[in-house]
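**Student:** take a look and give me a structure for this.
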Amino acid sequence: MKQQEQLSSPIAGCMRWGKWGANFSTAAYRAMIEECLAIGVNSFDHADIYGDYTTEEEFGDALKEDKTLRSQIKLITKCGIQMVTENRPNHNIKSYNTSKKHIIRSAEQSLKNFGTDYLDVLLIHRPDPLLAPEEVAEAIQTLQNQGKVHAFGVSNFLPHQVNMLRKWVPIQYNQIEVSIICTAPFNNGILDNCIENEITPMAWAPLGGGLLTDDLHPHYRSITHAASLLTEKYVAGLNEILIAWLNTHPSKILPVIGTTKSERLAQAKIAASIKLTREDWFLMMKAATGEDVA
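**Tutor:** Have a look, this model is predicted:
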């Protein structure tokens, strides 16, 4: 039975809080964390590479200022990508590394960055063609036995990749791209695999990565038209409807909202209480694909 980490819905995505986006000061990190907690968002999604390997430590500086924050939050982070950056001068090419040594070293560096002695969730960031499942299992077992990692999962893994790895180590989460403009997981087996194996899916870019704010998507007009009909019916905003559409799926998708504004997270929090009818869900799917179901 998988350990329940009681992650919030939504999860706050922190990729753009630092160097890759808003360049938050320590005070701004702390204020954003506190705003999230005030609206009931207690889970924060990171990866070691964010901000060219700087965002975890900056977030950790805010936690170190207020020692009471750590016990109130859930820390999620990812490892396995090696980026070429001045902060990692020994990396010569962007690559993947899921060796036992690298996973343990990455997790321990994340612990140091955050100023904590445990991670609530550790994910493998991308499927690695050279992944040796027994090494991953040994790394995770070591970290869990030491109390350094509570729950383990993957990110961007396809069903066959999940099934291969879970023969060696229990998988509790799979963070995937799924949204109104990325509907493949509803049909390619990813979400079916999550239900079958009691894996909780997390959705990155659950609002389409901003593509619904302009005319770039081929079904932009039909999606926004359908959503506008539902905003009136459910007395909710566009973003709330798009998140509610994900929430309606039986796999219990947890949206990861990558924003620097707590208002966006508050909108997604409201969406957790909205469940679309089946016909409304398929109205949105038709708008996204341009086709009725068979």
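
**Student:** please count neighbours and contacts with C-alpha atoms only from this point.
**Tutor:** Fine.

**Student:** quick check: closest non-adjacent residue to Gly13.
**Tutor:** Nearest residue to Gly13 in three dimensions, chain neighbours excluded: Gly258, at 4.1 Å (C-alpha to C-alpha, 6 or more residues apart in numbering).

**Student:** contacts only, for that neighbour.
**Tutor:** Residues near Gly258 by C-alpha atoms under 8 Å, 6 or more residues apart in numbering: Ala12, Gly13, Cys14, Met15, Arg16, Trp204, Ala205.

**Student:** switch the cut-off to 7 Å
**Tutor:** Gly258 makes contact with Ala12, Gly13, Cys14, Met15, according to C-alpha atoms under 7 Å, 6 or more residues apart in numbering.

**Student:** identify, from the residues you listed, the entry nearest to Asp128.
**Tutor:** Checking the contacts of Gly258 against Asp128 with C-alpha to C-alpha, the nearest one is Met15 at 21.4 Å.

**Student:** how near is the nearest residue to that closest one once chain neighbours are set aside to Lys100?
**Tutor:** Nearest residue to Met15, sequence neighbours excluded (C-alpha to C-alpha, 6+ apart): Tyr50, at 5.6 Å. To Lys100, Tyr50 is 21 Å away according to C-alpha to C-alpha, to the nearest Å.

**Student:** with Ser43 instead?
**Tutor:** Going from Ser43 to Lys100 by C-alpha to C-alpha gives 26 Å.

**Student:** these two: which has the busier surroundings?
**Tutor:** The residue with more neighbours, out of Ser43 and Lys100, is Ser43; 25 against 20, by other C-alpha atoms under 10 Å.

**Student:** ok, Ala287 touching Arg221?
**Tutor:** No: the criterion here is C-alpha atoms under 7 Å, and Ala287 misses it with Arg221 at 8.5 Å.

**Student:** what about the two, which has more around it?
**Tutor:** It is Ala287, of Ala287 and Arg221, that has more neighbours when counted by other C-alpha under 10 Å, with 21 against 15.

**Student:** returning to what we had before: so which of the contacts of Gly258 is the most crowded?
**Tutor:** Ranked by neighbour count (other C-alpha under 10 Å), these have Ala12 at the top, with 27 neighbours.

**Student:** and that residue, that's in a strand?
**Tutor:** Yes: residue state for Ala12 (DSSP: H, G, I helix; E, B strand; the rest coil) corresponds to a strand.

**Student:** wait, it touches Ile39, no?
**Tutor:** No: under the criterion of C-alpha under 7 Å, Ala12 makes no contact with Ile39, lying 11.4 Å away.

**Student:** strands of the stretch 151-294 of the chain, start to end?
**Tutor:** Shown for the stretch 151-294 of the chain, the strands assigned by DSSP state E, counting those that start in this stretch span residues 173-177, 200-204, 254-258.

**Student:** quick one more, to check against the first:
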Amino acid sequence: MSDIVVGTMRWGIWDAQFTTVQYEAMIEKAMSLGMSTFDHADIYGDHTTEAEFGAALKLHPAWRSQMELVTKCGIIRVCDQKPGHYIKAYDFTKSHILQSAEDSLRNLQTDYLDVMLLHRPDLLMDPDEVAEAFEMLYTSGKVRSFGVSNFTPSQVQLLQSTVPVGVHQLEVSVKDVSAFDDGRLDQCTLDGIVPMAWSPLGGGKLPEAVVSALSTLAVEFEVTPQAMALAWLLQHPSGILPVVGTTKAENLEAAQAALNIKLDRQQWYTIYQAATGTTLP
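**Tutor:** So this is what the prediction gives:
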């Protein structure tokens, strides 16, 4: 997977409402920058964004072998496209996982998914049932690896009792640093799980102290504050892959600059202390 993952959540009707031509342009731009991993979820765009992305991908068959497609399943979302859904819920049953995979394969117009994640913890999860679904998808060649999103360490451990967990997509940024000390990133390092960071820029709304710290260092390194925030995550030894969910090509270019930044310990902890709002003990 690429060091920076391209998030597609806002490309469709939830925000930018890209045309097929715009999907093509963003995909091509990302890949030209070495960003080959694209993050999806079945629910994005109320179950429409995967199909829109797939329509663009169909026009360029050669792209598929050059990219990695990540998607997520397990959320029951109330929307017009799913009239049978009357309340938000989570579903990790074998039948739901298998059907979700088939739907994503069809919508993305591909015959395999590189990674499939369980989107949010289902408190009724049966690890053995999940294992059966994953085994069927893996042996059929439809999904090459599996992971989770937004799990606690104990929930990951429970699932690991029956299946390997290769990826954990979690929230971590200069706005939310809890993953650094609640065991989630430690678990990733210990168990060889790849951590992906969703909302790696904190949604763009940051405390003044964080903005100041990022801006000061950004001037020193001649990059944007956003690139500095990504570089800060990239430097963590767990190997965090930020999921950059932009709708603008120029923001992908700015994000790429983060790959060339090397912070020293004092610079890294300057940002950390600004993020926590406290000094180190």
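
**Student:** now the TM-score, please.
**Tutor:** The TM-score (TM-score structural alignment, normalised by the length of the second structure) is 0.98; 281 aligned residues with a C-alpha RMSD of 0.9 Å.

**Student:** in the second structure, what sits opposite the residue nearest to Met15 of the first structure in the alignment?
**Tutor:** Matched to the second structure by TM-score structural alignment, Tyr50 of the first structure sits across from Tyr44.

**Student:** what segments of the second structure are helices?
**Tutor:** Ranges of helices in the second structure, per DSSP state H, are 20-32, 44-47, 49-58, 94-108, 127-139, 153-160, 184-191, 208-221, 225-234, 249-256, 265-276.

**Student:** out of the ones you listed, which is the most enclosed?
**Tutor:** Across the helices of the second structure, averaging neighbours per residue (mean count of other C-alpha atoms under 10 Å) puts helix 225-234 on top, at a mean of 24.

**Student:** corresponding residues in the first structure for that one?
**Tutor:** Using TM-score structural alignment, helix 225-234 of the second structure corresponds to residues 238-247 of the first structure.

**Student:** now do stretch 163-170 of the second structure
**Tutor:** Aligning stretch 163-170 of the second structure against the first structure (TM-score structural alignment) gives residues 169-176.

**Student:** which residues does the matching stretch contact?
**Tutor:** Contacts of stretch 169-176 of the first structure (C-alpha under 7 Å, 6+ apart): 2, 137, 151-157, 199-204.

**Student:** from the residues you listed, which would you call buried?
**Tutor:** 137, 151-157, 199-204 (16 or more other C-alpha atoms under 10 Å).

**Student:** need the residues you listed in JSON lines (columns: distance to Gln109 of the first structure).
**Tutor:** Below are those laid out as JSON lines (distance: C-alpha to C-alpha, whole Å):
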{"residue": "Ala137", "distance to Gln109 of the first structure": "19"}
{"residue": "Ala151", "distance to Gln109 of the first structure": "17"}
{"residue": "Phe152", "distance to Gln109 of the first structure": "17"}
{"residue": "Gly153", "distance to Gln109 of the first structure": "18"}
{"residue": "Val154", "distance to Gln109 of the first structure": "19"}
{"residue": "Ser155", "distance to Gln109 of the first structure": "20"}
{"residue": "Asn156", "distance to Gln109 of the first structure": "23"}
{"residue": "Phe157", "distance to Gln109 of the first structure": "24"}
{"residue": "Ile199", "distance to Gln109 of the first structure": "26"}
{"residue": "Thr200", "distance to Gln109 of the first structure": "26"}
{"residue": "Pro201", "distance to Gln109 of the first structure": "26"}
{"residue": "Met202", "distance to Gln109 of the first structure": "24"}
{"residue": "Ala203", "distance to Gln109 of the first structure": "25"}
{"residue": "Trp204", "distance to Gln109 of the first structure": "24"}
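
**Student:** from those residues, which is closest to Gly189 of the first structure?
**Tutor:** Within these, the smallest distance to Gly189 of the first structure is 11.1 Å, found for Phe157 (C-alpha to C-alpha).

**Student:** which residue lines up with the closest one in the second structure?
**Tutor:** Match for Phe157 of the first structure (TM-score structural alignment): Phe151.

**Student:** list the contacts of Pro10 of the first structure.
**Tutor:** Val41, Leu254, Pro255, Val256, Ile257, Leu265, Ala268, Lys269.

**Student:** what's around the first one, how many residues?
**Tutor:** What that stands for is Val41 of the first structure. The number of residues packed near Val41 of the first structure is 24, by other C-alpha under 10 Å.

**Student:** what of the second one?
**Tutor:** Using other C-alpha under 10 Å as the criterion, Leu254 of the first structure is surrounded by 23 other residues.

**Student:** show the contacting residues for the closest residue to it other than its chain neighbours.
**Tutor:** Nearest non-adjacent residue to Leu254 of the first structure, counting by C-alpha to C-alpha, 6+ apart: Met202, 4.6 Å away. Neighbour list for Met202 of the first structure: Asn174, Gln175, Ile176, Ile253, Leu254, Pro255, Val256 [criterion: C-alpha under 7 Å, 6+ apart].

**Student:** Cys194 of the first structure maps to what in the second structure?
**Tutor:** By TM-score structural alignment, Cys194 of the first structure lines up with Cys188 in the second structure.

**Student:** quick check: its match touching Val194?
**Tutor:** Yes: Cys188 of the second structure lies in contact with Val194 (C-alpha under 7 Å); the separation is 6.3 Å.

**Student:** what do we get in the second structure for Leu37 of the first structure?
**Tutor:** In the second structure, Leu37 of the first structure lands on Met31 (TM-score structural alignment).

**Student:** what's the closest non-adjacent residue to that match?
**Tutor:** Closest residue in space to Met31 of the second structure, ignoring its immediate chain neighbours: Met67 at 7.8 Å, by C-alpha to C-alpha, 6+ apart.

**Student:** count the neighbours of the corresponding residue of the first structure for the one you found for me.
**Tutor:** Taking TM-score structural alignment, Met67 of the second structure has Ile73 as its aligned residue in the first structure. Other residues near Ile73 of the first structure come to 18 when the count uses other C-alpha under 10 Å.

**Student:** same check on Lys94 of the first structure?
**Tutor:** Using other C-alpha under 10 Å, Lys94 of the first structure has 11 neighbouring residues.

**Student:** what lines up with it in the second structure?
**Tutor:** Checking TM-score structural alignment: Lys94 of the first structure goes with Lys88.

**Student:** so that match touches Gly74, yeah?
**Tutor:** No: in this structure, Lys88 of the second structure is not within contact of Gly74 by C-alpha under 7 Å, at 10.7 Å.

**Student:** sorry, back to before: mind putting the helices of the second structure into TSV with distance to Lys82 of the second structure?
**Tutor:** Shown next, in TSV, are these (distance: least, C-alpha to C-alpha, whole Å):
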stretch	distance to Lys82 of the second structure
helix 20-32	23
helix 44-47	8
helix 49-58	14
helix 94-108	13
helix 127-139	22
helix 153-160	28
helix 184-191	33
helix 208-221	41
helix 225-234	36
helix 249-256	32
helix 265-276	40
